[in-house]
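>>> Compute the structure for the input listed below.
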Amino acid sequence: MNHLTPKQIVAELDKYIIGQHDAKRNVAIALRNRIRRLMVKSDLQKDIVPNNILMIGSTGVGKTEIARRLAKIANAPFTKVEASKFTEVGYVGRDVESMVRDLVEQSVNMVKESKNEEVKEKAAVIVEDVLLDILIPPVKGAGFSTTGTSTNFNPENASEQELNERTREKFREKLKNGELEDRRIEINVKQSAPSGIGMIGNGMMDDASMAGIQDMLSNMMPKRTKKRKVTIKEARKILMEDEASKLIDFDEVKEEAIRLAENNGIIFIDEIDKIASKSGKGGSGPDVSREGVQRDLLPIVEGSAVNTKYGMVHTDHVLFIAAGAFHVSKPSDLIPELQGRFPIRVELQSLTRDDFYRILKEPKNALTKQYSALFEAEEVFLDFADDAMEEIASLAFTINEEVENIGARRLHTVMSHLLNEFLFEVPDTIGPNSKIMITKEMVTERLSSLVKNRDLSQYIL
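The predicted structure follows:
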């Protein structure tokens, strides 16, 4: 990650997102600045805060995708929240601090996954021994004889212990070669703790305190196990998780996860325009609640300590990316303090016909490639003529103009209408090794009714 330059970050984003060059440049700079901050040797490192970004653009132009892909490039914990889901303190609903808790949860899962990978080989050796003990229990005695592995081994003169060891070695080889994967064995599996423990109280306890108490109570309760009959393949998976968790120091995981969330975390706040108070309203009615959410949001974005079940998390260096269409309200309708916390403003461009065509053809995860992969899973080969993709793009663009502009999401609707009949016929009528070629004529024939029919239920996702 430390070697990624802003240009390289933009090049990575270009593999998945068409256009929106300004937005890509700004998020690339923001990501690189985080690396630069960690390279600063002086005390100034603590004072360098991230430049949060406000993305302005209609739905389906790539705002969420840019933020999500950025997190993947940075291998950073990422959480997406809708600002409209939050309520002012004192009202029933999600409080703004829950976004930080979600981020830390994501960070813990990432660190756990990484640690599991580190101890994978050690755990595999332990699991192999456990499986071997279930298949061929060892004979109790003082150590094993080396005769069992000797080339001059004679079964008639061997002791029970030597025979047992010899058999175990044969079964160990079979386990390694995968010859016993379908054999069923009985293993002890830990029963999961109850998902929720009822608490008597006045309802004023926050999520972190509740989660902490539940964890403490579940740890105090005796661990219960039950016997399950599973194949060796399934047993290996269950035992691997169990043994890997024993090899990992969870306190170390928590510390690393909090550090990762604080320094690398990205929180994407969508629909921020929905909590902006419209100009000239005079601060009455629902706008008071909207402004209350903004004021609750402010300390989190400015930098504060949030209590989570894993410990205190400081949000000073978390990168916040906010986004909204701002069709009704304007960015200036946000309270001035919150506006000041999003100094970088990027306006995303509406998508053109040419953009739609490129979205179908160029990205690594293009819709045409996704559908081709689905058909290929059933050994049916799907291909698109170039002019067919141009026609699909043109139809999607036209429907957006005439009905409601939902951006690139319209392509999902159009492609679904085009290919659903084929998807239904595979594999019953269209068998393996068949080839389907999507031509311009086929697109026109199957989708012409979409443009003529004005019934909104045909188009809105």
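
>>> from here on, contacts and neighbour counts on C-alpha atoms
OK.

>>> where do the strands sit along the chain?
Taking DSSP state E, the strands of the chain run over residues 53-56, 78-82, 184-190, 225-231, 266-270, 305-308, 311-314, 319-324, 344-347, 381-384, 435-438.

>>> Buried residues, the fourth one. List them.
In this case it means strand 225-231. Of all the residues in strand 225-231, those buried under the rule 16 or more other Cα atoms under 10 Å are 230-231.

>>> and the angle from that strand to strand 184-190?
Computed by axes from the mean of the first three to the mean of the last three Cα atoms, to 10 degrees, the angle separating strand 225-231 from strand 184-190 equals 150 degrees.

>>> For the residue most central in space within the chain, which non-adjacent residue is closest in space?
With the centre of the chain defined as its mean C-alpha position, the nearest residue by Cα atoms, centre = their mean is Phe78, 7.6 Å away. The shortest distance from Phe78 to any residue other than its chain neighbours is 4.9 Å, reached at Ile266 (Cα to Cα, 6 or more residues apart in numbering).

>>> Next, count neighbours for the one you found.
Here the count is done by other Cα atoms under 10 Å, and Ile266 has 27 residues near it.

>>> one step back: Serialize the strands of the chain to a markdown table and add fields for distance to Asn177.
Converted to a markdown table, the strands of the chain look like this (distance: least, Cα to Cα, whole Å):
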| stretch | distance to Asn177 |
| --- | --- |
| strand 53-56 | 53 |
| strand 78-82 | 40 |
| strand 184-190 | 17 |
| strand 225-231 | 15 |
| strand 266-270 | 44 |
| strand 305-308 | 45 |
| strand 311-314 | 45 |
| strand 319-324 | 48 |
| strand 344-347 | 56 |
| strand 381-384 | 35 |
| strand 435-438 | 38 |
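
>>> one more, for comparison:
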Amino acid sequence: MITEHNLTPQQIVRELDKYIVGQKEAKRSVSIALRNRWRRLNSREEIREEIVPNNILLIGPTGVGKTEIARRLAKLAMAPFLKVEASKFTEVGYVGRDVESMIRDLTDIAVNMVKQEMQDRVKEKAADAVENRILDILIPPVKKPSGVGFSSDKTDFDPTKASDNELNERTRERFREKLKNGELEDRQIEIEVKNKKTPMMQVFGPGGMEEMGMNLQDMLGNVGKSNKSKKKLPISEAREMLLEEEAEKLIDHDSAVQEALERVQKQGIVFIDEIDKIAEPSTGAGKSGPDVSRQGVQRDLLPIVEGSTVNTKHGIVKTDHILFIGSGAFHVSKPSDMIPELQGRFPIRVELNSLTEDDFYKILSEPKNALTKQYEAMLETEGVSISFTDEAIRELAKIAAEVNAQVENIGARRLHTIMSSLFDELLFAVPDDISSGEITIDPTYVNKQLDSLVKDKDLSHYIL
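Below you'll find the predicted structure:
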């Protein structure tokens, strides 16, 4: 049986094929890298620490599937995963985010992931506690006099002689049954819940100042204001809020943090997009552009990718076995423009191919999340059924390929702009002018909506 934790490389590729067209080499590389995490964790203890991940550099134009591969890999990996843009980081000494923040963010993700898993395991116990809390609101319990008990034997029960405790208990039991049968879901109750919002506070600066900002937020977030507030909600909504609160009480937060730290170090994956933006293009002697910190960002990134220790608010994280996947179009710069040390830390290079007309056809028709299926689902909510003929999909693919060739190649993102223009008139007309019925999208409809845009190069440059 396939599970997320032991997918073989071929199974990973098959899962990626459901959403991403083509790019076999890239899929092979990430599938091997993902499986190698499992192989390392199951290898002999004396060699385990010596096995380092082979980081990957994905090279290809925009819109060919680099980021989509990362997104789908994250879901398959069931491991702490973070996608960052390299262009958001600055060299230490400049105002902005330092590269270590990516590890801190990854650790936060892991802690939340582990806590959620732990909460899922105690949901049953939490549900019982929530039921009692709701009953306490509906039928407040009567305090028993000290040393006095009561019998709840139904055969001897006499309402005229029953104590307040007995009546209260029997009323609670009746309401408990109603709760279980879903008879009270719409009833309004007032509950006290923890406030989740805390004032945002972040300090940017060198040497861990950003981390200090997060600690200050933890310490001062609730100063001067109550940590709880009262809300009036239907029982169905109140149950969800209380369930989360009760589940959180039942988990061991310290062990969750320890497990998360271990998971980050052993299974963490960081996807660094736009890595080409921090490479210095070699355009002649004395080149020094406005982004003077580019090479500095690379040098700051090097120890993280190479293996170092990073202080986070949850504890120390070693980055030696975190998998890094770099991605970039490399239109202006080349991979060789990165500093040699950083180049050496991304030994696996995969070039992604530009998309063809045939690829566009497959993207529109094959994946589970194809744009054609998305528009069908959206209009279905309005009672309008649309269907695409095969010829219409081929015409859309042809237009996408032509516009990419003539205007600017933005890959599969071109399909979003074309589909938006194609359905602009229909989406505006529904539901006022068209409230139901079936509409077939054929080549005639496609050409009617898009022909003028495709022929007018100046207009298509701005719209498509």
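
>>> Quick TM-score on the pair, please.
Scored by TM-score structural alignment, normalised by the length of structure 1, the superposition of the two chains gives a TM-score of 0.93; 457 aligned residues with a Cα RMSD of 2.3 Å.

>>> ok so, going back, tell me which of the strands of structure 1 sits nearest to Lys369 of structure 1.
Distances from Lys369 of structure 1 to each of the strands of structure 1 were compared using Cα to Cα; the minimum, 9.1 Å, belongs to strand 381-384.

>>> which one of the strands of structure 1 lies closest to Phe356 of structure 1?
Closest to Phe356 of structure 1 of the strands of structure 1 is strand 381-384 (Cα to Cα; 14.8 Å).

>>> mean distance, the closest one to its aligned residues in structure 2?
Once the two are superposed, strand 381-384 of structure 1 sits an average of 1.5 Å from its aligned residues in structure 2 (mean Cα distance after the TM-score superposition for structure 1).

>>> which residues are contacting that strand?
368, 371-372, 375-376, 433-439 (Cα atoms under 8 Å, 6 or more residues apart in numbering).

>>> and if we set it to 7 Å?
372, 375, 434-439 (Cα atoms under 7 Å, 6 or more residues apart in numbering).

>>> same deal with stretch 295-308 of structure 1?
Among residues not part of stretch 295-308 of structure 1, those counted as contacts by Cα under 7 Å, 6+ apart are 88, 96-97, 101, 208, 312-316, 338, 341.

>>> Please apply the same query to stretch 14-33 of structure 2.
Outside stretch 14-33 of structure 2, the residues within contact range by Cα under 7 Å, 6+ apart are 9, 12-13, 54, 65, 72, 350, 352-353, 359, 362-363, 367-369.

>>> Separate out the buried members of those residues.
Neighbour-count burial within the contacts of stretch 14-33 of structure 2 applies to 9, 12-13, 54, 65, 72, 350, 352-353, 359, 362-363, 367; the criterion is 16+ other Cα under 10 Å.

>>> returning to what we had before: what's the residue nearest to Phe78 of structure 1 in contact with, if anything?
Residues 71, 77-79, 318-320 are the ones in contact with Ile266 of structure 1 under the rule Cα under 7 Å, 6+ apart.

>>> what lines up against Val313 of structure 1 once you look at structure 2?
Matched across to structure 2, Val313 of structure 1 falls on Val317, judged by TM-score structural alignment.

>>> Tell me who's in contact with that match.
Val317 of structure 2 makes contact with 261, 265, 309-311 under the criterion Cα under 7 Å, 6+ apart.

>>> quick one on the thing from earlier: buried among the contacts of strand 381-384 of structure 1? Make that a ChimeraX selection.
Those of the contacts of strand 381-384 of structure 1 that meet the burial criterion (16+ other Cα under 10 Å) are gathered into one ChimeraX selection, given here:
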select :372,375,438,439
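
>>> sorry, back to before: and the contacts of Val317 of structure 2, which two are furthest apart?
For these, with distances taken as Cα to Cα, the pair at the greatest spread is Gln265 and Asn311 (12.8 Å).

>>> quick one, which of the two is more surrounded?
For Gln265 of structure 2 versus Asn311, neighbours defined as other Cα under 10 Å are more numerous around Gln265 (20 against 15).

>>> Aligned to that one, what sits in structure 1?
Alignment note (TM-score structural alignment): Gln265 of structure 2 maps to Glu262 of structure 1.

>>> right, and Gly63 of structure 2 touches Leu415 too?
No. Applying Cα atoms under 7 Å, one finds Gly63 of structure 2 not in contact with Leu415, separated by 9.9 Å.

>>> Excluding sequence neighbours, find me the nearest residue to Gln202 of structure 2.
Using Cα to Cα, 6+ apart and skipping the chain neighbours, the partner closest in space to Gln202 of structure 2 is Gly213 (4.7 Å).

>>> Please name the residues that touch that neighbour.
Taking Cα under 7 Å, 6+ apart, we find Gly213 of structure 2 in contact with 201-203.

>>> Nearest to Leu34 of structure 2 among these?
Of the contacts of Gly213 of structure 2, the one sitting nearest to Leu34 of structure 2 (Cα to Cα) turns out to be Gln202, at 33.9 Å.
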